[in-house]
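1. Build me a structure from this.
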Amino acid sequence: MRYGALILGVIVLLVFGFMPLTSVVIDQWSRRDVELRSRLLFSSMRDQVTTALANDDETALSNLFNRLAEDERLLAVTYCDENGVMRYPSKNFPRNISCNDLARSDRPNFSTITNDGRQIYVAAFPLSTEARKGHLAILHDLSFVDRRAREVRFYWVLAIFVVGIGISLLAAAFMFLLLRQWLTSVRQTLLDARKGTLPPDGNGAPPILGAEIQKLVRDLKANRQSSDTSIQIDWSPETLQKLIAEELPGTQVIAVSNREPYIHNKTEDGASLQIPASGLVTALEPVMRACGGTWIAHGSGTADRETVDSDDRIPVPPDEPSYTLRRVWLTEEEQDGYYYGMANEGLWPLCHISFVRPSFRESNWSIYQQVNERFADAVAAEARAPDPIVLVQDYHFATLPAMIRKRLPRATIITFWHIPWPNSETFGICPWREEIIRGLLGSSILGFHTRFHCNNFLETVDRFIESRIDRENASVTLEEHESLIRPYPISIDWPPAAMKGQKPVEDCRRIVRERLGIGQNTRIAIGVERFDYTKGVLDRMHAVDDFLTRHPEWIGRFVLVQVAAPTRTKLESYRRLQEEAIELAGLINEKHGDGSYQPIMLIIRHHEPREVFELFRGADICVVSSLHDGMNLVAKEFVAARDDDQGVLILSQFAGASRELAAALLINPYDSYGTAEIFQQALTMPEEQQRERMQLMRAQVRERNVYRWAAQMLVDASRLRNHQRILDLAQESRSGGSH
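-> Model prediction:
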């Protein structure tokens, strides 16, 4: 229909475009024809008229002129003497035309006059005898020109329409044959694209078809890469649940992580519940509440075994269960080799490039693989269908995706790497780099926080693995399996659960200062993290020392409250960090403090989320000085806590959050002087500027919350599954056609 309308439009344009030109051509041609007829007529009658004039034979001239005027195109003939008097006019000569109306000269003259609404062509020829001088005037009625033009226009339009219809029929027949061949080629191309064997010319199709087919394949891949989650949607547990119901009806969601969202530990009063300080748990737990399904994790609590059923499962959250926690038990040897050894002495420092030498031991690698196999078995056991969606979390499970793929070939495996991915040269240090890359490429989708980390991964694959990389669509095909590489910036829930029941900001300011023994007029900078060498705790303290040295007017009026939860204390680097932090804080307090004032208050214990948010609301500044971080959700939690639109976020440019929270004060944590000056800027920033910056960051965190993060992955998973169904149908159609 569209092409038919296009052809009809072209025909109409041709008709109306050429119609005026046709009239002009016909008019000019007809006038030349009349002029030629007039000349011929004059030549044929000149001698006869001259003789009659010489003999003054009025009767002969009148009869001659009347006889000539009987021609259907000839209107009249007359003779005008030298005084302009008309003589011997034919019977039908127009009465209201005189010789003075006719153009005359000493040479033949041709003109057009209008009489009673009609065009009259006048040919005036000089004609003289010895006794007389004058002009012979021959008048033609030009009305026949209009009739001739109408006839030509009619046949012109008719010819164009006939030709147009003929072209349309030929084009339709050609397009039908072309489309039939194209559809056949598309089906074959989709099957070849699935196998990674698409030939350069589009599988033998004509060159133009081959190019279009390959463009279609690229568009299909781009569709899978794009996500409707870019539309402005108020993402919440409800909208995420609705998305799952619409896009993935009846699909089981299984999450796998090392750290569990709820830990049960033995106390004197029985089992106590603890929510671990983990960015992964902070992000994934609200998503699992919305999705339901099963979360598989290492049971690390001392009372974990006593709280599960016979299948090692427990419904969570305890107050309002919405999903199942399945615990996997590890021996102390397995935990040492897999968690402390390979994961945190090897991969963690390798990926963070934080100047701590990574340690790689064959025994740790062997245990790491064994534990990954254990978790793969747990996923297979928990799967109720052959095609669940499996969310594999973090660097503890680099080889797990490929292991799940062997057990559940139809599963949609989304692996999210919560830490940075280094450049290929750095990753090349790892002795088992190829095994790790192959393990990750068992994923259907492999996600990182930023596009930069995605590019690093693609470069690493290109350097160490024989595979086909599609950089335009950010995918890797290994052994006929395609993995999409995507950036998914992780975030927090909005509004955070920890905000529920929080007192007003002014009350929090007063309560925090009273609890910590800090004066009400003292400005507080807060730092909250695990005791990890990647978080830049020591660098932060050095910056405080530099700041108070350069700006002594803040001594007694400024305190850094550093909250740090002990972690991985089995590892020497972590124990040493904690010891160095305690020693450094003591030296700085001794240098700038006195008996009643300490510029650095180091609090080494775990804080529950409600306590942390209360600290955020009571502080003036939050400092996130990571030396290298995938995202860092502390920065986003501080922003979410400040519903008063006040407070200043100081954020490391090496944290992934800096890509989103551009309104923060960005620092290079290695630059003590620069960070000290940023402290001064933060403490002197006007409230109006604080408000503008905080409102921008709060809008960003609210819009790009954790539910949007999950929605991006699940929408891409849905499209991937739909694409797989199309390929399966094409395969079935091809198989059916071959029989």
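2. make it CA atoms for all contacts and neighbour counts henceforth
-> Noted.
3. Tell me where the stretch 551-700 of the chain has helices.
-> Taking DSSP state H, counting those that start in this stretch to define them, one finds helices in the stretch 551-700 of the chain at 572-592, 609-618, 633-641, 672-683, 687-703.
4. TSV please, covering the ones you listed and showing distance to residue 648 and mean neighbour count.
-> Output for the helices of the stretch 551-700 of the chain, formatted as TSV (distance: least, Cα to Cα, whole Å; neighbours: other Cα atoms under 10 Å):
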stretch	distance to residue 648	mean neighbour count
helix 572-592	23	16
helix 609-618	11	23
helix 633-641	9	25
helix 672-683	6	19
helix 687-703	6	18
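5. My read is that residue 395 contacts residue 415, right?
-> No: with contacts counted by Cα atoms under 8 Å, residue 395 stays clear of residue 415, the gap being 9.6 Å.
6. In terms of neighbours, single out the busier of these two.
-> When residue 395 and residue 415 are compared on other Cα atoms under 10 Å, the one with more neighbours turns out to be residue 415, at 29 against 25.
7. related to what we said a few turns ago, between the helices of the stretch 551-700 of the chain, which one is closest to residue 274.
-> Comparing the helices of the stretch 551-700 of the chain against residue 274 with Cα to Cα, the closest turns out to be helix 609-618 (10.6 Å).
8. Report the angle between the closest one and helix 633-641.
-> For the pair helix 609-618 and helix 633-641, the angle between their directions (axes from the mean of the first three to the mean of the last three Cα atoms, to 10 degrees) equals 70 degrees.
9. For helix 609-618, name the packing helices and strands.
-> Taking 3 or more Cα pairs under 8 Å, 6 or more residues apart in numbering; DSSP states H and E as the contact definition, the neighbouring helices and strands of helix 609-618 are helix 505-516, strand 523-530, helix 633-641.
10. let's see 10 Å
-> Packing partners of helix 609-618 (3 or more Cα pairs under 10 Å, 6 or more residues apart in numbering; DSSP states H and E): helix 505-516, strand 523-530, strand 558-565, helix 633-641.
11. Figure out which of these is closest to residue 721.
-> Distances from residue 721 to each of the helices and strands packed on helix 609-618 were compared using Cα to Cα; the shortest belongs to helix 633-641, at 30.6 Å.
12. rewinding a little: pull up the overlap in contacts between residue 395 and residue 415.
-> Taking Cα atoms under 10 Å, 6 or more residues apart in numbering as the contact criterion, the residues that touch both residue 395 and residue 415 are residue 440.
13. Go through the helices of the stretch 551-700 of the chain and name the closest to residue 254.
-> helix 633-641 (23.1 Å).
14. who's in contact with residue 585?
-> Contacts for residue 585 were tallied using Cα under 10 Å, 6+ apart; they are 538, 541, 542, 545, 562, 591, 598, 599, 600, 601, 602.
15. And the furthest pair within the residues you listed?
-> When the contacts of residue 585 are compared pair by pair using Cα to Cα, the two farthest from each other are 562 and 591, 17.8 Å apart.
16. Help me confirm that residue 41 comes into contact with residue 137.
-> No: with contact defined as Cα atoms under 10 Å, residue 41 and residue 137 do not form a contacting pair (11.1 Å).
17. please give me the structure for this one as well, since I'd like to look at both together:
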Amino acid sequence: MSRADLVVVANRLPVDRVEGPDGEPVWRRSPGGLVTALEQVMQNLDGAWVGWGGKADLDVEPFEFDGNLLVPVPLSTEHLRDYYEGFSNGTIWPLYHDVIAAPEFKRSWWDAYVTVNRRFAAAAAEVVAEGGFVWVQDYQLQLVPQMVRALRSDVTIGYFHHIPFPAYALFAQLPWRAQVLQGLLGADVVGFQRVADAGNFQRSIRRLLNHPTKGDTVQVPDGDGSRLVIAKPYPISIDAEHFLELARRPDIIARAQAIREQVGSAKLMLGVDRLDYTKGIRHRLKAYGELLADGDISGHDATLVQVASPSRPGVEAYQDLRDEIEMTVARINGDYSTVENTAIRYLHQGYPREEMVALYLAADVMLVTALRDGMNLVAKEYVAVRADNTGVLVLSEFAGAADELGSALLVNPHDIEGMKETMMRALEMPVAEQARRMKTMRRKVLDNDVEKWGRTFLADIDELRRRRADGEGA
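-> Alright, predicted model coming up:
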């Protein structure tokens, strides 16, 4: 097997295994946000990608796809239950999202997490070239950096944390807190979405491991000396130019116009989320339902289109959330829809990027009301395509995107009255104010695209390598 200078390690491969025209399985690029974010970085380098193939007990050999080597890591049904649905999404996900749901701490889940992380680390260590770079992605693989370092001391290791990192008081609840921190500190550069996340990480290191921190750096004991680790924010972004190209396509513009005509109301409000309890969909529906009940708006004035793509159907909390949201939608529609107008168009399915851009173009108001979110790229996608500088973004202050998109209408999604006032303000905002706010936000998104995110992270890796080669930073 050939070795690669850059190896991305992520929970999933960037492809899905689907049935081809002749009934044989074929690989198709995945639509996920992580894949989109890393697409450009991988295109410019001789890279490999280590990840699970998307089906239990799928054991296939490494293969080439779009010029990159893909290295599948086989996982059993039990691994997926305990490592993925269990520790990753039943323990880490709720704990790191401010305990919006209660995390469970099961030793069997932790054991599976260690086992699977070791398997990913071994695959990465085998495929990375001498002196290469291993870039580990996200909370499912927090132990991998240290495990790779133990196997391949010659390589440079990066880790990027796509979700929030919790405050010390929450993180300290994790029984395996020290092991997780040590796993992450196996990396040379540890990246976060927000300044606050990097700060939370460094506070946990000082409190639990007593390692000294200074600015964006941590001194990690290493043999007789110490090793310098960079831990700082690198806010992730989108391929803004690609979204702009889609927004200019005549067929997508026509589709956006057709959506507006089909909805029929004067204004279209849009929510696009994974069906997840962190996204604030329930709070959004409550505020919208109360606006209808209060008579502030009617079906003729506005329609809410809510896209809620399926997420983790095997986890009970997500099944309960879907039931609750669909009951709420049915009640609101039963009370306030008319023959001519539907109060809420609820769509529990995923859509291709072209359809999403058409929805962004059709929407007068974009509602991003997450209770906690690492970044939220939907907010940036909406801003990117609004080339005429119209439209209003209502954005939760608890989403990472709020740090960069301060010209949005920022809301606290727990404050239902405040949400109602902000939604009305968005619906009534003058075009001149829309343009002023949107111009500012679009400049931020277009100047700080995903290519710049990747370049910035890799530049810090290169700088660290240079300093070590010169005998600094030891």
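18. ok, back up a step: among the helices and strands packed on helix 609-618 of the first structure, show me which one is buried the most.
-> Among those, ranked by average contacts under mean count of other Cα atoms under 10 Å, first place goes to helix 633-641 (a mean of 25).
19. what's the residue closest to the geometric middle of the second structure?
-> When Cα atoms, centre = their mean is applied to the second structure, the residue found nearest the centroid is residue 162 (5.6 Å).
20. tell me which element that one is part of?
-> Residue 162 of the second structure is part of no helix or strand when elements are defined by DSSP states H and E.
21. The counterpart of residue 355 of the first structure in the second structure: how many residues sit nearby?
-> In the second structure, the residue matched to residue 355 of the first structure (TM-score structural alignment) is residue 100. By the criterion of other Cα under 10 Å, residue 100 of the second structure has 14 neighbours.
22. I'd guessed residue 362 of the first structure sits against residue 346; true?
-> No: with contact taken as Cα under 10 Å, residue 362 of the first structure and residue 346 are classed as non-touching, separated by 11.2 Å.
23. circling back to that earlier point, residue 152 of the first structure is nearest to which of the helices and strands packed on helix 609-618 of the first structure?
-> helix 633-641 (78.7 Å).
24. according to the alignment, that closest one goes to what range in the second structure?
-> Counting by TM-score structural alignment, helix 633-641 of the first structure pairs with residues 377-385 of the second structure.
25. What mean distance separates that stretch from the matching residues in the first structure?
-> After superposition onto the first structure, the average distance of stretch 377-385 of the second structure to its aligned residues comes to 0.7 Å, using mean Cα distance after the TM-score superposition for the first structure.
26. From residue 41 of the second structure, how far out is residue 35 of the second structure?
-> From residue 35 of the second structure across to residue 41 of the second structure, the span is 10 Å (Cα to Cα, to the nearest Å).
27. go on, residue 410 of the second structure?
-> Taken as Cα to Cα, the spacing of residue 410 of the second structure relative to residue 41 of the second structure amounts to 31 Å.
28. swap in residue 356 of the second structure?
-> Counting by Cα to Cα, the separation of residue 356 of the second structure from residue 41 of the second structure is 23 Å.
29. same question, residue 85 of the second structure
-> As judged by Cα to Cα, residue 85 of the second structure and residue 41 of the second structure stand 29 Å apart.
30. ok, now residue 72 of the second structure?
-> When distance is defined by Cα to Cα, residue 72 of the second structure is 20 Å away from residue 41 of the second structure.
31. Residue 245 of the second structure now?
-> Computed as Cα to Cα, the residue 245 of the second structure to residue 41 of the second structure distance reads 19 Å.
32. Pick out whichever of these two has more residues nearby.
-> Counted by other Cα under 10 Å, residue 245 of the second structure and residue 41 do not tie: residue 41 has more neighbours, with 19 against 10.
33. List the contacts of the aligned partner of that one in the first structure.
-> Residue 41 of the second structure maps onto residue 287 of the first structure when the alignment is built from TM-score structural alignment. Residues counted as contacts of residue 287 of the first structure (Cα under 10 Å, 6+ apart) are 236-237, 240-241, 281, 492-493, 706-711.
34. Can you flag which of the residues you listed belong to helices?
-> Judged by DSSP state H, the subset of the contacts of residue 287 of the first structure located in helices is 237, 240, 241, 281, 706, 707, 708, 709, 710, 711.
35. For these, work out which two are farthest apart.
-> Considering Cα to Cα, no two members of those lie farther apart than 241 and 281, which are separated by 19.2 Å.
36. I'd say the match of residue 355 of the first structure and residue 370 touch.
-> No: in this structure residue 100 of the second structure lies outside contact range of residue 370 using Cα under 10 Å: 11.2 Å.
37. Now do the shared contacts for those two.
-> Listed contacts common to residue 100 of the second structure and residue 370 are 277, 278; contacts here mean Cα under 10 Å, 6+ apart.
38. ok, now which ones touch residue 170 of the second structure?
-> Going by Cα under 10 Å, 6+ apart, residue 170 of the second structure touches 95, 96, 97, 98, 99.
39. Relative to residue 427 of the second structure, which of those is nearest.
-> Distances from residue 427 of the second structure to those, taken as Cα to Cα, are shortest for residue 97 (29.9 Å).
40. and the residue lying closest to the closest one once chain neighbours are set aside, what does it touch?
-> Nearest-residue entry for residue 97 of the second structure: residue 372, 5.8 Å, with adjacent residues in sequence omitted and distances by Cα to Cα, 6 or more residues apart in numbering. Counting by Cα under 10 Å, 6+ apart, residue 372 of the second structure touches 96-100, 163-164, 277-280, 396-400, 413.
41. Keep only the residues you listed that stay in contact in the first structure.
-> Contacts conserved in the first structure for the contacts of residue 372 of the second structure, using both residues aligned by TM-score structural alignment, their matches' Cα atoms under 10 Å: 96-99, 163-164, 277-280, 396-400, 413.
42. What range does stretch 672-688 of the first structure cover in the second structure?
-> On the basis of TM-score structural alignment, stretch 672-688 of the first structure is assigned to residues 416-432 in the second structure.
43. so stretch 172-184 of the second structure matches what in the first structure?
-> When stretch 172-184 of the second structure is aligned against the first structure using TM-score structural alignment, it corresponds to residues 428-440.
44. Which parts of that stretch count as buried, going by neighbours?
-> By neighbour count with 16 or more other Cα atoms under 10 Å, stretch 428-440 of the first structure contains the buried residues 428, 433, 434, 436, 437, 438, 439, 440.
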